[in-house]
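Peer 1: Sequence first, predicted model second:
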Amino acid sequence: MTTTPSIIWFTAHKCASVYATEILQKLAHDLGMTYVNYEGGLWEAGQSLGKLFSGDGPEKINNMFKTTGHIYEPFRQYYPIPEMEKYKVILMLSAPRNVLTSLYFSIAYSQSIPESQKTQIELAREDARKKNIDDLVIQRYPWLRKNYAQYKKYLFNKKNILLLKYEDMVTDFADGLNEILKHLQMKPSEQLIKELVNGAKFEVEKNIYSHKRQVKPGDHRRKLQVKTIKQLNLEFKDVLKIYGWSTYKLQEKNELFKLTLERAREKLDNFKLLL
């Protein structure tokens, strides 16, 4: 059995977690490691990994995780996995404003519906379609803020943890992949590297029913009201700063002013069309 340190990939919803799953599965196959998807498998069955951590005791959890030879999914929230310092850990997040924007379209239109979750998801979809995007974003941001805060508390500033920005992976996937492999201290086959780089096509999909609807950064500026963006900037201030998503105050003020002006011009143009 391989003594290679196991890999844990943490992320959040709407941060290319499905694509990360494909990368990890191919990496596991190429390196002779075992890929495990606890969170996804339990969700498909209508169960929760979080409940195992909170209710079933440490012995069962300890038996679920091995410190060598395994690659563990992408987890979409923080879990206190035992002996995490022995793992190679990756945390990839996207700017929370873009996550919440994408989340609206996922909940309202594109999220897959397994039979075990059918009633719950259909009710959430019905509720989301009754709201405008800003209402749902304001409703959901405390949940995402808690998730990001836990990552900040438990995973930041640790030697065995690589912090990645989703936006960097989109703009330069080859460089991002190289950074991942350097952190993991692994050398997969040249054939796999070529396959992954050539297969990384981050194209915009305008169809609201598509799961990969919008992958380019900055979609929140096109979809959210200025006052909503201002509130999210305030609520996620610490995370935006640490990850490098925030801009200087003057620059941010100018950007929001330009956005307000653009929206006003759009309304004026629409009004002229009605005359």
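Peer 2: In hand now; what should we look at?
Peer 1: switch to C-alpha atoms for all contacts and neighbour counts from now on
Peer 2: Fine.
Peer 1: so is His13 in a helix, a strand, or just coil?
Peer 2: Per DSSP: H, G, I helix; E, B strand; the rest coil, the local secondary structure of His13 is coil.
Peer 1: can I assume it is in contact with Thr101?
Peer 2: No. Using C-alpha atoms under 8 Å as the test, His13 is too far from Thr101 to be in contact (11.3 Å).
Peer 1: If you count surrounding residues, which of the two has more?
Peer 2: Set His13 next to Thr101 and count neighbours by other C-alpha atoms under 10 Å: Thr101 wins out with 23 against 19.
Peer 1: For the more buried one, which residues are in contact?
Peer 2: Counting by C-alpha atoms under 8 Å, 6 or more residues apart in numbering, Thr101 touches Ile133, Val137, Asp219, His220, Lys223, Leu224.
Peer 1: And it, how close does it get to Glu235?
Peer 2: From Thr101 across to Glu235, the span is 15 Å (C-alpha to C-alpha, to the nearest Å).
Peer 1: now, which of the contacts of Thr101 lie within strands?
Peer 2: With strands taken from DSSP state E, there is no overlap with the contacts of Thr101.
Peer 1: out of those, which are buried?
Peer 2: For these, a burial check counting by 16 or more other C-alpha atoms under 10 Å picks out Ile133, Val137, His220, Leu224.
Peer 1: I'd like those written out as a markdown table, with distance to Lys241 added.
Peer 2: Output for the buried ones among the contacts of Thr101, formatted as a markdown table (distance: C-alpha to C-alpha, whole Å):
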| residue | distance to Lys241 |
| --- | --- |
| Ile133 | 25 |
| Val137 | 20 |
| His220 | 18 |
| Leu224 | 21 |
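Peer 1: For Gly50, state which of those is nearest.
Peer 2: Val137 (23.5 Å; C-alpha to C-alpha).
Peer 1: in which helix or strand would I find the closest residue to that closest one other than its chain neighbours?
Peer 2: Take Val137 and drop its neighbours on the chain: the residue closest to it by C-alpha to C-alpha, 6 or more residues apart in numbering is Leu100, 5.7 Å away. Using DSSP states H and E, Leu100 sits in helix 96-105.
Peer 1: Can you name the next helix or strand after that helix?
Peer 2: Counting by DSSP H and E, the next helix or strand C-terminal to helix 96-105 is helix 118-130.
Peer 1: Below is an additional structure, to be compared with the one above:
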Amino acid sequence: MPATGKSILCATMHKAGSSIADLILADICRAKGLEIDRIALQVPSSDMTEGELFVSYQDKMRGEGVYYGVARGAYVKDMPIVYGLRAIIQVRDPRDCLTSAYFSFRESHRPPTDPQKLEAFLKRRELLQNQTIDEYATLQARSYNHRMAVLQEIVRKHDDVLVLRYEDMVTRTDKWLAAISDFIGQPITPDLRAILGKKIDFTVETEDASRHKRQVSPGDHRRKLKPETIASISDTLAAQLEFFDYEV
């Protein structure tokens, strides 16, 4: 079936459910008839950073008929082509992202194969062995504020954008799917739901720090961080929390 409609790129941030959201979006876009060219899949074998690869890939991107996957970094600010595509933005409470990132980078994140990237990965993992979660969250809060500010700018300026929330994905999945279905114009038929299968099952029975899907319940920062840490990072992130309707 020939692909129809404008191309789509999803912009998000690390630890906002981007990996599984990408797979789900690809299934829905494929059912709609779009080609699938998930740029991020080229990152592990590339000698470029993720940002360099995405920015340079703009020359190859078509305005019609392709789903280009998820872009997880602030580098999307250097991708003016985003405004010529349809944009899907997925956000998550950045305080939960910081909590999740600590455990992921410290315990479960898969090492890259590229030697230079692996060296940087191992250095970060070694550093985190001697860093508390509160120290990590405090140090990284400004980075997440910057990432969300970039997403906010796209939402403000783009005339064809859908904003999704991780919290809806894991706790109100049918609502989240309905928003995607309406935006893409692809019904979630019984056949498509069967294809989605376990990808839309977000059940996690017990928390396990060694697993990529450690836990999914919103508000984990309140269970893991000290009150004074939450107050500090909430102040740093206040503008973005307010814009994306998270409680400050």
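Peer 2: Perfect, thanks for sending it. Only a predicted model underlies this, so the values are computations on that prediction, with no experimental measurement involved.
Peer 1: Just flag the most distant two among the contacts of Thr101 of the first structure.
Peer 2: Using C-alpha to C-alpha, these span at most 13.3 Å, a distance reached by Val137 and Asp219.
Peer 1: Of the contacts of Thr101 of the first structure, which is the nearest to Ala174 of the first structure?
Peer 2: The closest of those to Ala174 of the first structure turns out to be Asp219 (C-alpha to C-alpha; 23.0 Å).
Peer 1: List the residues that contact the residue lying closest to the closest one once chain neighbours are set aside.
Peer 2: Leaving aside its chain neighbours, Asp219 of the first structure sits nearest to Asn98 (6.1 Å; criterion: C-alpha to C-alpha, 6+ apart). By C-alpha under 8 Å, 6+ apart, Asn98 of the first structure lies in contact with Pro217, Gly218, Asp219, His220.
Peer 1: among those residues, which recur in the second structure?
Peer 2: Compared against the second structure with both residues aligned by TM-score structural alignment, their matches' C-alpha atoms under 8 Å, the contacts of Asn98 of the first structure retain Pro217, Gly218, Asp219, His220.
Peer 1: how about the helices in the second structure?
Peer 2: Ranges of helices in the second structure, per DSSP state H, are 18-32, 50-56, 94-103, 115-129, 133-157, 166-171, 173-184, 190-196, 220-224, 227-236, 238-243.
Peer 1: winner for burial among those?
Peer 2: Across the helices of the second structure, the average number of neighbours (mean count of other C-alpha atoms under 10 Å) peaks for helix 94-103, which reaches a mean of 23.
Peer 1: Have a look at how far, on average, that one is from the first structure.
Peer 2: Overlaying the first structure shows helix 94-103 of the second structure at a mean distance of 0.3 Å from the equivalent residues (mean C-alpha distance after the TM-score superposition for the first structure).
Peer 1: Show where that helix falls in the first structure, residue numbers please.
Peer 2: Aligning helix 94-103 of the second structure against the first structure (TM-score structural alignment) gives residues 96-105.
Peer 1: Tell me how far the matching stretch lies from the chain's centre.
Peer 2: 10 Å (C-alpha atoms, centre = their mean, to the nearest Å).
Peer 1: What of stretch 52-68 of the first structure?
Peer 2: Relative to its chain's centre, stretch 52-68 of the first structure lies at 24 Å (C-alpha atoms, centre = their mean).
Peer 1: same check, this time on stretch 141-160 of the second structure
Peer 2: Once both centres are worked out by C-alpha atoms, centre = their mean, stretch 141-160 of the second structure turns out to sit 13 Å from its chain's centre.
Peer 1: And stretch 227-242 of the first structure, by the same measure?
Peer 2: Relative to its chain's centre, stretch 227-242 of the first structure lies at 17 Å (C-alpha atoms, centre = their mean).
Peer 1: So what would you say the end-to-end distance of it is?
Peer 2: First-to-last residue span, stretch 227-242 of the first structure, C-alpha to C-alpha: 23 Å.
Peer 1: What residues in the second structure pair up with it?
Peer 2: Aligning stretch 227-242 of the first structure against the second structure (TM-score structural alignment) gives residues 228-243.
Peer 1: what sits up against the matching stretch?
Peer 2: Contacts of stretch 228-243 of the second structure (C-alpha under 8 Å, 6+ apart): 93-95, 134, 137-138, 141-142, 144-145, 148-149, 152, 221-222, 247-248.
Peer 1: 7 Å instead?
Peer 2: Stretch 228-243 of the second structure has contacts (C-alpha atoms under 7 Å, 6 or more residues apart in numbering) with Asp134, Thr138, Ala141, Arg142, Asn145, Met148, Ala149, Glu247, Val248.
Peer 1: from those residues, which single one is nearest Ala26 of the second structure?
Peer 2: Sorting the contacts of stretch 228-243 of the second structure by how near they are to Ala26 of the second structure, with C-alpha to C-alpha, puts Met148 at the top with 23.3 Å.
Peer 1: any idea how far Val216 of the second structure is from the closest one?
Peer 2: 20 Å.
Peer 1: and Thr4 of the second structure, what pairs with it in the first structure?
Peer 2: When the first structure is aligned by TM-score structural alignment, Thr4 of the second structure is paired with Thr3.
Peer 1: Pull the contacting residues for the residue nearest to that match when sequence neighbours are not counted.
Peer 2: Spatial nearest neighbour of Thr3 of the first structure, chain neighbours left out: Thr68 (5.4 Å); criterion: C-alpha to C-alpha, 6+ apart. By C-alpha under 7 Å, 6+ apart, Thr68 of the first structure lies in contact with Thr2, Thr3, Thr4, Pro5, Ser6.
Peer 1: Please tell me how far the longest helix seen in the first structure is from the chain's geometric centre.
Peer 2: In terms of residue count, the longest helix belonging to the first structure (DSSP H) is helix 249-274. Averaging C-alpha positions (C-alpha atoms, centre = their mean) puts helix 249-274 of the first structure 29 Å from its chain's average.
Peer 1: relative orientation of it and helix 226-235 in degrees?
Peer 2: Helix 249-274 of the first structure runs at 160 degrees relative to helix 226-235, counting by axes from the mean of the first three to the mean of the last three C-alpha atoms, to 10 degrees.
Peer 1: what comes up buried for helix 249-274 of the first structure?
Peer 2: Within helix 249-274 of the first structure, the residues scored as buried using 16+ other C-alpha under 10 Å are Leu256, Leu259.
Peer 1: Pull the contacting residues for Val99 of the first structure.
Peer 2: By C-alpha under 7 Å, 6+ apart, Val99 of the first structure lies in contact with Lys14, Cys15.
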